[in-house]
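**Student:** Structure for the following, please:
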Amino acid sequence: MPRLSPLSRCHMPFNDNHIEPSSVATVRRLPIEFTGSGSEYFRIWIVNLLLLLVTLGLYWPWAKVRRQRYFWGNTLVDGDPLGFHGDPKQMFKGWVLVGVLFVLYNWASSFSAVASLVAFVALAALWPALWRSSMAFRMGNTSWRGLRFRFVGSLRDAYLAHLPPFLVVLPMVLLTFAIPEDPEQAPPEWVMASFGGAFVLLVLTLPWLLWRMKAYQHRHYALGPLQTDFRASVGSFYLLAIKPFLLFAGVMGLIALYVVTSFGSADALGGLLGEMMWVLPVLVVGFWVLMFLGIGPWITTRLQNLVWTKTGNGQMRFISQLRFRDMLWMSIKNGLLIGITLGLYWPFAKVAMARLRLEAVHVRTVTDMQALLAAEHDRPAEAAGDAAGDFFGLDVGL
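**Tutor:** Coordinates of the predicted model:
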């Protein structure tokens, strides 16, 4: 096997249909299987739930480790399971850190508008580092065939990925200063217009913002000398968003038309409360069904296929072939059974969904993975925990 430089993206191009290896390379397919069962995970889930209740939530990091180890250990890539090696004590520190940050933010928000703005900026300044730390912790504590994965995204790139969302949301935060403190006093018209414009800007840029986040994540996964690249374009994210956006806008437009035509006059407003006693529940249920049975499964399917099929490099890449009808049926089935059992079917639903989504993915590679991993094991070991020890070595649950 040719020698690979550390963290090589292997600049051989790939497209939607195949890897483009050298003429003598053989493409191998590495299947992904999930062997977990609902009954096994139910026992873990019910114990975790009871201990969380007894400890008032303090058991959360240990519960998360048990859950991760079960799901990782039952995820087989080419017949070998993943391993999770996270330390719940480190995860507890991260959990406490994030909890303290949000308590301070809420306290500052109730203290004064200026304190709220300062807290928002401070939290936004720290958030990219925490986000990167969480991914480094999770990847650094995940292994396959004895070799740890790594997340190699830089802190600078994490801040660059988060800067546009911060700049888009900041005007909405600043506009809150112009809202009167008296709830009976209406905000000025220019404030409402500006707030509406900022919200429209946020909606229009959401696909771009999501693309930036996914690009940062999927360009920096590494195993041994291999590092992934991400070839999805911004336009593909906008194309993905068009259908659910048009469906959502159409439903909202019909609701608005119904309200205007039914209660457009002052005389008709008198019957609004009585009418809404039955209209509002119908609208809420209809909206939930639309999101749960239509938009949600469709976005999940298309986003998984887009993101993972565009992740890889010239020697190894992922292929996701999740089908919408399978996702739709699973969502309906899980939703009904969770409702009928008053939530007790939840662990079975999680296992079924994990199996559906994981087994829709496989890996194509022209690299002899066994030889690559053997070569990596022969290299001098790096300091333990370096990959997972970035920024306090904490998992903040992001």
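**Student:** contacts and neighbour counts: CA atoms only from here.
**Tutor:** Fine.
**Student:** Count the residues that sit near the residue lying closest to residue 396 once chain neighbours are set aside.
**Tutor:** Distances taken as Cα to Cα, 6 or more residues apart in numbering put residue 94 closest to residue 396, at 4.5 Å, once the chain neighbours are dropped. Other residues lying near residue 94 total 22 when counted by other Cα atoms under 10 Å.
**Student:** what helix or strand is residue 94 on?
**Tutor:** Residue 94 is located in helix 88-111, with elements delineated by DSSP states H and E.
**Student:** Only the buried residues of that helix, if you could.
**Tutor:** By neighbour count on 16 or more other Cα atoms under 10 Å, the buried set for helix 88-111 is 88, 90-95, 97-98, 105, 108-109.
**Student:** Could you do stretch 121-130 as well?
**Tutor:** Result for stretch 121-130 [16+ other Cα under 10 Å]: buried residues 123-124, 127-130.
**Student:** Let's see this one next, to set against the first:
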Amino acid sequence: MNNKVVFHGKGGEFFGIWIVNILLSIVTLGIYSAWAKVRTKKYFHGNLELDGDRFDYHATPKQILIGRLIASVCVLVWAVASNFMPVIASLLMLVFVGFSPLLARNNARFDARMTSYRNVRFNFNGSLKGAYWAMLGCGLFSSIPLVILLIAAGAVRDTSIVASVLFIILSFAAYIFIFANVTASITRYFANGYQYGDRQFSAEISTGFFVKTVLFAALLGIGIFIAVFGVIAIVAGMGAMVSVSSGQMDSGFGQILGAVGGMGGMACMVLLMVLVSAFIQVRARNYTFAQMKVEGEPEYGFSSTLTTGGFLSLTVTNFLAQVFSLGLARPWVMVRTSHYFADHTLVIGDLSQLKAKGELTDDGAAIADEVAAAFDIELGLG
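**Tutor:** Take a look at the predicted model:
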């Protein structure tokens, strides 16, 4: 039995909440932003429905405010240090990197514990050791082949064409392996860390799937890059020939043609990066959800049906809407994004038979949640 997730939010309705949140945050010099975050979270959780029941969000503004104040102090200290004491700023950044797995783990745990469905709260019980391995240790370990390759290349110093091509191919393979292995490790950590009441989430995540996905995305990007810039080069060449034959090169036509070609090339590069990123995100989400289970009797599964074209269209139109509206389209962007993800998410199983005991958990503080948000390291399953 497939149960579709439904989102009932409306852009116009949320726009009113959003604009009031901004105005009150400005008037109160940012203090109301904690209440604004809780109102926003409650709106989006409260409009998310599964099998006739809606989710809820339980964090209090006081929790968010304390965490936000501490996060603001951290950001301020780092900003001042980066302008006046660059060495201290570099050391602080290293300290922050060292604490980032802790912050990401605590951020996931706080958000999960503040979320409930049918009066039963979620939880995240991923270990701190697992967080450090997934986010730092795995990357360092995966980089060993690349380090060995660089040392070997420096020792041999063979500048022949064959050696150079071989070095490029091996470096490309090493970077693919590093990115795929780290992505798989982080996905595995979060997919196996969530809990609904006393029922554990689990998933068998294959590193091989991510290697194939990232490799295919890289080859796809390279192929499109060559094709697009081949067309641009041909058009630019034809334009230059026309301008020379007509005697317009001296009048600035050549410079204009070059500028247009340059801007077109940059736009294609940006779009290409967005396309490759969308391809990886869509495949990763669909695969991860297909692997995830909620243990217990009966067992439940998940399904994600995102498409690269649909997600790419959503990303591009959201960006353009915010640019041309000078940010005023932000509420509609948030709502339509929630609609898109909800429409492509299914829970497999008879939810009328769902039983779970609520576990007693310490709500904790939102400090790590706010610091993680301030430095943009919020991780989890989308």
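**Student:** still on that earlier bit, ok, so of the buried residues of stretch 121-130 of the first structure, who is nearest residue 53 of the first structure?
**Tutor:** Nearest to residue 53 of the first structure out of those is residue 130 (Cα to Cα; 27.2 Å).
**Student:** Not counting sequence-adjacent ones, nearest residue to the closest one?
**Tutor:** Nearest non-adjacent residue to residue 130 of the first structure (Cα to Cα, 6+ apart): residue 396, at 6.7 Å.
**Student:** Surely the one you found touches residue 129?
**Tutor:** No - assessed by Cα atoms under 8 Å, residue 396 of the first structure is found out of contact with residue 129, at 10.5 Å.
**Student:** What about the buried residues of stretch 121-130 of the first structure, which are in helices?
**Tutor:** 123-124, 127-130 (DSSP state H).
**Student:** The second structure: which residue goes with the residue nearest to residue 396 of the first structure?
**Tutor:** Here residue 94 of the first structure is matched to residue 67 in the second structure, going by TM-score structural alignment.
**Student:** I figured its match was touching residue 371, is that so?
**Tutor:** Yes - between residue 67 of the second structure and residue 371 a contact is recorded at 7.2 Å, counting by Cα under 8 Å.
**Student:** distance of the match of residue 94 of the first structure from residue 102 of the second structure?
**Tutor:** 15 Å (Cα to Cα, to the nearest Å).
**Student:** just residue 153 of the second structure next, same as before
**Tutor:** Counting by Cα to Cα, the separation of residue 153 of the second structure from residue 102 of the second structure is 37 Å.
**Student:** Next up, identify which helix or strand the most far-flung residue of the first structure relative to its centre is on.
**Tutor:** Using Cα atoms, centre = their mean, the residue of the first structure lying farthest from its centre is residue 267. It sits 47.7 Å away. Take DSSP H and E as the rule and residue 267 of the first structure turns out to sit in helix 266-269.
**Student:** How far away from the center of its chain is stretch 201-208 of the first structure?
**Tutor:** Centroid displacement of stretch 201-208 of the first structure relative to its chain, using Cα atoms, centre = their mean, to the nearest Å, is 17 Å.
**Student:** So for that stretch, what gets flagged as buried?
**Tutor:** Within stretch 201-208 of the first structure, the residues scored as buried using 16+ other Cα under 10 Å are 202, 205-208.
**Student:** Distance to residue 242 of the first structure and secondary structure for these - can I get that in TSV?
**Tutor:** Output for these, formatted as TSV (distance: Cα to Cα, whole Å; DSSP: H, G, I helix; E, B strand; the rest coil):
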residue	distance to residue 242 of the first structure	secondary structure
202	15	helix
205	12	helix
206	12	helix
207	10	helix
208	13	helix
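**Student:** now what about whichever strand or helix holds residue 173 of the first structure, what contacts it?
**Tutor:** Here residue 173 of the first structure, judged by DSSP H and E, is contained in helix 155-175. Outside helix 155-175 of the first structure, the residues within contact range by Cα atoms under 8 Å, 6 or more residues apart in numbering are 117, 124, 128-129, 131-132, 191, 194-195, 198-199, 201-202, 209, 212-213, 216.
**Student:** per the alignment, residue 280 of the second structure corresponds to what in the first structure?
**Tutor:** In the first structure, the residue paired with residue 280 of the second structure according to TM-score structural alignment is residue 299.
**Student:** Contact partners for its match?
**Tutor:** 240-241, 244.
**Student:** Make sure it is indeed in a helix.
**Tutor:** Yes - the assignment for residue 299 of the first structure by DSSP: H, G, I helix; E, B strand; the rest coil puts it in a helix.
**Student:** What is the aligned counterpart of residue 64 of the first structure in the second structure?
**Tutor:** In the second structure, the residue paired with residue 64 of the first structure is residue 37, using TM-score structural alignment.
**Student:** Contact partners for its match?
**Tutor:** Taking Cα under 8 Å, 6+ apart, we find residue 37 of the second structure in contact with 61, 64.
**Student:** give me that answer again for 7 Å
**Tutor:** Applying Cα atoms under 7 Å, 6 or more residues apart in numbering to residue 37 of the second structure gives no contacts.
**Student:** Relative to residue 21 of the second structure, how far out is it?
**Tutor:** As judged by Cα to Cα, residue 37 of the second structure and residue 21 of the second structure stand 8 Å apart.
**Student:** ok so, going back, what angle separates the helix or strand harbouring the match of residue 64 of the first structure from helix 61-84?
**Tutor:** Per DSSP H and E, residue 37 of the second structure falls inside helix 33-46. If you take axes from the mean of the first three to the mean of the last three Cα atoms, to 10 degrees, helix 33-46 of the second structure sits at 120 degrees to helix 61-84.
**Student:** That'll do, ta.
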